Each structure stands twice: as C-alpha cells, then as structure tokens.
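K.L.:
Model the structure of this input:
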Amino acid sequence: MPGAGRLAFDRVDDGATANGAEQAARQLIGHDIDALIGPFGSDAVVGALHLYVAAGIPVFLPAATIDLGALPEGVFRLCPNDRAIAQAILDRIRERGFQTIRVLSDGSPHYLALKSKVERLLATAAVSTDDIVPAQHPMATVFLGRLEASRDWLRGFRQGGEAEPVLFSDDAADPSVTRELTSMGDVEALAVPDSRDLEGARPFAAHHRNLFGEEPGTYFHEVIAAVQLVANLALRRAAQSARSVPPCFDGVPTVFGPARFVGGENERATLVWKNLGAASTGVVFSQEARS
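P.N.:
Got it, this is the predicted structure:
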C-alpha cells in the first residue's frame, strides 16, 4: 500500500458511546494526531465528531452510518449512510411483496432514529406496520440493532415460535447471528460487500485469513479504504513538507476502485442483502447506495 510505511497508529477504545467518544477525542487531539479513522459507532460520532472538525483533523468514518445531514468539511464516510439503508430496506420489502411489517429496534439512540426513518418511508409507500394494523399478523419483521442485540433478539424470537421472515440492518450481517439456531427460518441482513464482491479487496482478505485463520469482519474493507486514503494524504504531505495539504481524494486507488466523494459521502458505497438462513451466506440482492 503506497505510503503505509509513513503511518503510525494510536488506538483508543471509545466504548461506542457518546461520552466515551468525547473522552477519546480529547485524548487523541492531545496526542496531535494527523487523521482519524473512526469513530466506528454511530452513537460515538454524535459525541465526538465536532471536536475533530474544530481541531481541523480529517475524519474517515468506516462504519458509522448515522444520518448527519450534510457532512462537515474534512469528514469522509466510507460506508453507506442511514438514508441509503432505509431506502434499501423499503426496496427489499417491495421486492418480496410484504404488505404488513413489524419494525423493531434494540433501543439505542442510533437505531431508534433509523427505526423512525424506516417507518416514515414505509408510511409514504403505503406499507402498513403492525402498529397501524395491530390485529393483522405482520408478513415480516425488520429488526434494527447492533450485532449482539440482534443475535439475542432472533434467538428469543424463534424460540418463542415466531416464524415470519426477518430483515436485519447492517450490524447483524454476521453468520454468528444464526449459528446457534436449529430452525433459523428466513433471515436476511443488509450488508456491505465482502471480498467476493470486491476484486481490489481480495489480497487484503487473503492476508487477513493468513494472519487470523478466518474471514474479515463487517466493514473491514471500509477500514482498508480509509487507511489507503490516509496513506495517500501522508505521501502528499511529505512531498510538500506541510501538514496543511487539503484532504482531496478523488481518483485515489482504494479497494472500491478510484475514490469519489460527494459532500463527504462515498459514491462507491454499496449495499447487498445476505441470506443468513441459508447453508452458506450469499448475495441475494444488491443496490448501489446513494445518499
């Protein structure tokens, strides 16, 4: 990776909370960092992004999908945003012909906000939720939540005898969600592409398998793309002997192809639907994410 040798990493755990992220931000800013890859959690972004922006530190968001409206200057999101996720959920519901939907969340601030966004889209599309038609059993359930919460909810849902199809949001796109279930049923999760879908990511995924003996996790490729952009920034700063090089990345090679950002959003961000209920995870629907 060109420029990677110039990078040194300082890692801080923000606990994926707003308060933890604020404390981590003050610590990292005090360390005089040149760029940030993170925060990873959407709730953490709320607590810390303004601090990095005020300090003039370029921020690369690999996994935080929260809808922030217009991203501040110097902030670059690699993953899709919640507007794209909500639209992809609506499109999938339409594709599968579901007329009544139950929408649930894990109760976290981010996923409560996404739940409201999905419900508003469903209302404009004339898709009923079980809150609107309580006597009618829903044709499917949408659960929006973090990985552990999604796994626990699905286990209780299936053990309680509920058999309708389930659509999960992106954090649940992991085989562990259904691993312990003897009868998992129809379960799909919205996800970002893996190395099978991204030719440029395959060498990195192979290296990950050699090091750790397993496939990379969700948002691995977004992290690699962020590192590629930071390495490019380091090279340009070294060439000009300055820290004030503008963070402009159009055309920079990444695992997604040449970078292209519009309003800080990655124009190459992509969403896929993965069937977690099948014997092997596979792409069943793909949609290019657009903000």
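K.L.:
rest of the way, CA atoms for contacts and neighbours
P.N.:
OK.
K.L.:
What separation is there between residue 170 and residue 268?
P.N.:
17 Å (Cα to Cα, to the nearest Å).
K.L.:
Looking at the two, which one has more neighbours?
P.N.:
Legend: neighbour count by other Cα atoms under 10 Å for residue 170 and residue 268, higher for residue 170 (25 against 18).
K.L.:
Please give the structure of this sequence too, so both can be compared:
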Amino acid sequence: MSMTCLVRPLLRSLLLGGLVACAAGAQAQIKIGVVSSSTGPIALVGIPQKNTVPLLPTRAGGQTIEYISLDDASDPTASVSAIKKLINEEKVDALIGPSGSPNAMGVIQFVAEAGVPMFAPVGTAAVVLPMTEQKKWVFKTTQNDDLIAAALVQHMGRTGVKTLGFIGTADPYGDNWHKVLEGLAGKAGIRMVSAERFQRQDTSLTAQSLKTLAARPDAVLIAAPGSSSVLPQTTLHDQGYKGKVYQTHGAALPDFLKLGGKKVEGTILAASAMLVLDQVPDSHPTRKIAASYVAAYEKLHGSKPATFGANVFDAGLLLQAAIPVALKSGKPGTPAFRSALRDAVEQIRELPATQGVYNLSAADHSGFDERGRELITVKNGQWTLLK
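P.N.:
From the prediction side, this is the model:
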C-alpha cells in the first residue's frame, strides 16, 4: 500500500495530539510499551528516545493509544525484565526499544515467543538480519550498517584511502560493523590493517589508539554509538593522528560535537538528512516531516533532538500507518491483532519519515534506501553536508 498520501494526516495527528501521548490512560484501547536507556552508559541515546514518547500519535484507526515507558538503565538484563513486564503484565500490542544493540538482541527471543511486534531503534542490523522465525517480529527504524558503510567506503575510494584502521565497541554494534566494513572495503581495494575493540564504559583507549597508530592507516573508522563514539577519536587526536576519521550514524548526535570539540573537526559520517535539514532542498522526501518533529521536540524540551529520538518517532509513524489495517483482522489486546499488525507493517510502501523513506517487506524489516543517508562532515563545529 502506498503511504505517500498519509504524510499530511500523520503529521497533523502527531503535532496536534502528540503532547498528550502518555495521558490517554485508562481510555486507551491500544497499548504500546517503550523501553529506553534514559540512564546509564548509553543515556545520550536513550534520553532523546524517552523524550520523544510524548510526541507519538495518540490515535490511529479510530482507536486511542497508550504508551507505557520504562527505563532499563542501559542494562541488557533490565531490558529483558522490562520487556517481560510489558508483555505479561501490561499486555502491550507492540513494543518500541530497547535503546542499545546488546539490549535489543537479548529480548528478541521473548518478543517472538509472545508474538508481539517490536520496533528496535538500534544500530546493529543483526536484530533483523539474517531473517529468522524469531526476527520476523522485529522491525528496525535505523539505516542498516551496509547502507551507511557503502557511502563511507565510496568516499574513501574517491579520496585515495588505501589502508584502513577500525576501532569499534566489543558488542553486536561493533561486531556487525567490522563484518560489513571488512567486506565492502576489500571489494573496493582498501586493506584493513588494524582492528581494535573496547567497552562502551571504558575511560581510556590509549592502548587501542597506539596499536592503531602503529599500523599507519590512511583512515580510521570508529564504530560506536552515542557518547562512546567520542573517546576513540579524541584519543587518536591527542596522540597525533593526522589521517581521515570516519564515524558511523551512531555518532549522529549534538553531544558528539559538544564533547569532541575541535578534536572531531573534519569527521566524516553518513546519516539521515535530519542533521543538515537547512542544507538539503525542499524537495527532499524527509525534510518536511523531520523539520516538524525537530520543532515539536524543541518546543517541548528546549533543545534539538539527536537522531536516536527520531528513530522512535518513526516507529510511531509506522504504527499509525499499520494499525488501521490490523484492526480489520482483530481487536487490540488479542494475538490476532498483534499478528495482523506485524503483517501490516511488512506491507508499508513509500512512507516518508524523519530518517528516510520506508519500503518494508518480509525480507527487509528496515526498509531504507539511499534516500535515508547523506554524507556529512564536521566543519567549524557544525554538521555540514558534504558535496
């Protein structure tokens, strides 16, 4: 089904009704559980996600929607407890979250067993690839790693990069990025000469940086989400590295610029146009809806959101588009409705959102194409479209 015609009604509902998302209370007929890491090591990812919940749609298909939001404190074990509580006690019809890749990977089994669709706003493509009977219950509202990596590797090839160093988190996010990057770089004739890993909570990366410097790579790619993306790059800078530094879309947040300062000047990453809305043409398919989201978030919270919040916002758009279809097959609170909701999301076509245009299918539960990425650099402390 084509979703282009739904953009105006979706926007109207979000902007007029969004601020009372959590106030539907006992009148709600559809219950959505949200798990975010608004405290703990990945709070810079989870806070904008939690803050976006009041902006989600409160009605769809003539039904009201209630959101039940829980914090897992960045702990994968707490994520499992929160998901089980939402499924078993709150009887939710769908889930949004958790914030972290390890957290999301750890709950897939329970989501699948319960037959509850989950919208994962996480970086790693491992939550949806390779597709399995369990993963068919998971949809991903961020661009898959291969889509982002392809843009970065193409830029490396155009600018003469021949050797590459890798520094990534020792978790599913870093694992998948290393796998994808190694394959794409090899095909492009770029040799990976070093690969270092670290924990998100590490406070020193001197050893990893020194080993990377010893390999003398033309460029280094850092694969880490949120605030954990900053320390590897500032450490390389302090130790005198002069080559190009690439980051993943995990670094696409305002705090990357604040925490990194001048040490992250010149960084190259690929991410959604939301970082550079004022620099893309009016015809860009995501500009209008992303600008509306940013304005609503800024009005409510007094600051601009990171793209991590937009991933939750997009989950709301997908749900609002799919719910009217699912209601034809079952009532909220029933297995029939939840199964129909999952099926309806798979049928979404050409739905513009903040992060790109969604075209989902049984094989593709992320659904992005090149319209979901832009090459961006840090220039004078600001995100700048790389032309």
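K.L.:
Buried residues of stretch 211-220 of structure 2, list them for me.
P.N.:
The neighbour-count check on stretch 211-220 of structure 2 (16 or more other Cα atoms under 10 Å) flags 212-213, 216-220 as buried.
K.L.:
Cross these against strands and list the overlap.
P.N.:
Using DSSP state E, the subset of the buried residues of stretch 211-220 of structure 2 located in strands is 219-220.
K.L.:
how about the strands in the stretch 51-200 of structure 1?
P.N.:
59-61, 75-77, 100-105, 128-129, 140-144, 166-168, 187-191 (DSSP state E, counting those that start in this stretch).
K.L.:
Adding distance to residue 93 of structure 1, write the ones you listed out as TSV.
P.N.:
Output for the strands of the stretch 51-200 of structure 1, formatted as TSV (distance: least, Cα to Cα, whole Å):
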stretch	distance to residue 93 of structure 1
strand 59-61	28
strand 75-77	26
strand 100-105	8
strand 128-129	11
strand 140-144	9
strand 166-168	9
strand 187-191	11
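K.L.:
Would you tell me which of those strands gets closest to residue 19 of structure 1?
P.N.:
Taking Cα to Cα, strand 59-61 is the member of the strands of the stretch 51-200 of structure 1 nearest to residue 19 of structure 1, at 18.0 Å.
K.L.:
Which position in structure 2 pairs with residue 69 of structure 1?
P.N.:
Matched by TM-score structural alignment, residue 69 of structure 1 corresponds to residue 130 in structure 2.
K.L.:
Quick check: that match vs residue 249 of structure 2, distance?
P.N.:
When Cα to Cα is the yardstick, residue 130 of structure 2 and residue 249 of structure 2 sit 21 Å from each other.
K.L.:
what does residue 214 of structure 2 give?
P.N.:
Applying Cα to Cα, one obtains 27 Å for the distance of residue 214 of structure 2 from residue 249 of structure 2.
K.L.:
What of residue 258 of structure 2?
P.N.:
Distance, residue 258 of structure 2 to residue 249 of structure 2, using Cα to Cα: 16 Å.
K.L.:
likewise residue 160 of structure 2?
P.N.:
Distance of residue 160 of structure 2 to residue 249 of structure 2, given as Cα to Cα: 22 Å.
K.L.:
Repeat that for residue 269 of structure 2.
P.N.:
Taking Cα to Cα, one finds residue 269 of structure 2 at 7 Å from residue 249 of structure 2.
K.L.:
Now do the match of residue 69 of structure 1: how many residues are near it, please.
P.N.:
Residue 130 of structure 2 has 11 nearby residues by other Cα under 10 Å.
K.L.:
Check residue 117 of structure 1 too.
P.N.:
Using other Cα under 10 Å, residue 117 of structure 1 has 17 neighbouring residues.
K.L.:
Using the three-state scheme, assign the alignment partner in structure 2 of residue 49 of structure 1.
P.N.:
Here residue 49 of structure 1 is matched to residue 108 in structure 2, going by TM-score structural alignment. State at residue 108 of structure 2, reduced to three classes by DSSP: H, G, I helix; E, B strand; the rest coil: helix.
K.L.:
now for residue 89 of structure 1: what does it line up with in structure 2?
P.N.:
Using TM-score structural alignment, the equivalent of residue 89 of structure 1 in structure 2 is residue 152.
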